[in-house]
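Quick one: sequence plus predicted model below, questions after.
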Amino acid sequence: MLPASPRQAPPLDTRLGIETPEGIELLLRPAGLVPRALAFAIDLGLRGVLLAAGYLLLSGLGHLGTGLAAIGFFLVNWWYAVLFEVLNQGRTPGKQLLGLRVVQDDGTPIGWAGSLIRNLLRLVDMLPFGYAAGAIACLNHPQFKRLGDLAAGTLVVYREQPAQRPELPAANAEPAPFALHMAEQLAILELAERQAELSAQRARELAALLAEPLRVAPEQALARVNGIAHHLRGDAP
């Protein structure tokens, strides 16, 4: 199977177009240094809260508590980001609050290997202090990659919000009197969704064109179209 091929956007556009082997084009928006730093700061604060809470709970157990605290420190510091990224669609709590997620370079979800590599190499990104190496790499890369991303083949992008479909006019959901082709379904949905943009007379005129195939009187066609649109959306009758 051929790998996904990136298509560069114009120079002033930071979006990255990726075409999958199936011919589907994904449009990704790489996240810059500032939102990534804010997301990291949020995650750092949450890790600090977890470690402080664990220390308070285990401090009264003597040497056993010290050993358990050391194990907890290791797990939180090294597995916090990995577990969230792999099990939560590339999102740590900080990334989720900032609307970011980590993906592979081809737009596919991040896996265990990619997440482990990018997070282990934070040690290199931190050199010589204050994440200087990672910040410099991020600012000098067209997709704002730090060194860990370059090694792991990963990309931090803005999470696309699903488009909200327009509200449909009030009507009881009812099926069409016959099987509809995809083009017919789309036409009915578009007419119902666009009624707020049309005059009442124009909406009735357009719906009347469907009166005969829908087996209703022209004056009832608009209500029938709206009912079928609700049914196509899966609304309860």
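Ah, there it is. All values derive from a computational prediction rather than experimental measurement.

okay, CA-based contacts and neighbour counts for the rest of this
OK.

Can you show me the strands along the chain?
Remark: strands assigned in the chain by DSSP state E are 5-8, 16-19, 25-28, 100-104, 154-158.

out of these, nearest to K145?
Nearest of those to K145, taken as C-alpha to C-alpha: strand 154-158 at 6.7 Å.

Included below, for side-by-side comparison, is a second structure:
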Amino acid sequence: MSLDTLYTAETPEGIALSLRPAGLVARGLAYLIDFAIRLGIFVTISFAVGMMGKMGVGILLIAYFCLEWFYPVVFELTRAAATPGKRVMGLRVVMDSGLPVTPAAALTRNLLRAADFVPSFYGAGIVSMLWRHDSKRLGDLAAGTLVVFSDQVSLHGSLPVAEPQAPARPLSAREQMAIVSWAGRATRLTPERFEELARVAEPVLGPDTTGASASQRLLGVAQWVLGRRNGAGAADARGGAGR
């Protein structure tokens, strides 16, 4: 049995996203940081309205309600998609498709913290996070959300190794850029989408005499565009271009 903490999601465009769900410890520490911030705000407001009598009590109750239920929602709908505590821990909230969290999902996951709290001290939520490989609590399950580490990723990687292949016709600069960009996304696209896009470029591949897939042949063209002519896909591009 292999252990894998990665969660793979596929966007409607066919791009495969590898997300790393945050576990109990990281999320627990983020919650404690947010709790300290909310407590500080509540204490400050209580001092400010302490001399206002019943009106002050009413304001304090409204402040408590907003801090408890809407503090996370407001921050999760920002560009960072995270409360201050989550940002300190390098976390963010996304939909389980990898897309940005929606207002409805943010509201649902936070209102259902009441269910996670059952029977006490977030018992149900803790059990759910420990049980599932994606560390979803009950609110996340209902809202279709994930709390993940927000490590930056590169949309373009190194080109896969392929035998250089000359295109069937001269390529414009724009076409060369498109092919190299496509090849650099080999690890970001699902195999099906990668092959589908390669078939779009079949006119520049010429007749197939090797039985290789369209994607493998187009990868060869990408290597050729980069100046690699010696039959080794891993050769240095500048060295190949100088020949």
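Ah, there it is. Here the structure is a predicted model, which means the values were calculated and not measured.

rewinding a little: I'd like to know which of the strands of the first structure is closest to F73 of the first structure.
strand 100-104 (24.0 Å).

Scan the second structure for its longest helix.
helix 24-48 (DSSP state H).

Which residue numbers in the first structure does it align to?
Taking TM-score structural alignment as the measure, the first structure aligns residues 33-57 with helix 24-48 of the second structure.

Give me the buried positions along the matching stretch.
By neighbour count on 16 or more other C-alpha atoms under 10 Å, the buried set for stretch 33-57 of the first structure is 33, 35-36, 39-40, 42-43, 46-47, 51, 54-55.

Put together CSV for those residues, with distance to Y158 of the first structure on each row.
Below are the buried residues of stretch 33-57 of the first structure laid out as CSV (distance: C-alpha to C-alpha, whole Å):
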residue, distance to Y158 of the first structure
L33, 12
P35, 10
R36, 10
A39, 12
F40, 15
I42, 17
D43, 17
L46, 21
R47, 23
L51, 29
G54, 33
Y55, 35
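
Map L68 of the first structure across to the second structure for me.
By TM-score structural alignment, L68 of the first structure lines up with I59.

What sits closest to its match if chain neighbours are left out?
Spatially, and ignoring its direct neighbours in sequence, I59 of the second structure is nearest to V49 (7.5 Å; C-alpha to C-alpha, 6 or more residues apart in numbering).

one step back: relative to strand 145-149, how tilted is the longest helix of the second structure?
Following axes from the mean of the first three to the mean of the last three C-alpha atoms, to 10 degrees, one obtains 100 degrees for the angle between helix 24-48 of the second structure and strand 145-149.

Would you mind getting the average deviation of helix 24-48 of the second structure from the first structure?
When the first structure is overlaid, helix 24-48 of the second structure sits 0.6 Å from its aligned residues on average, using mean C-alpha distance after the TM-score superposition for the first structure.

what about L222 of the first structure, how many neighbours?
27 (other C-alpha atoms under 10 Å).

Tell me which residues touch it, please.
By C-alpha atoms under 8 Å, 6 or more residues apart in numbering, the contact set of L222 of the first structure is 203-204, 207-208.
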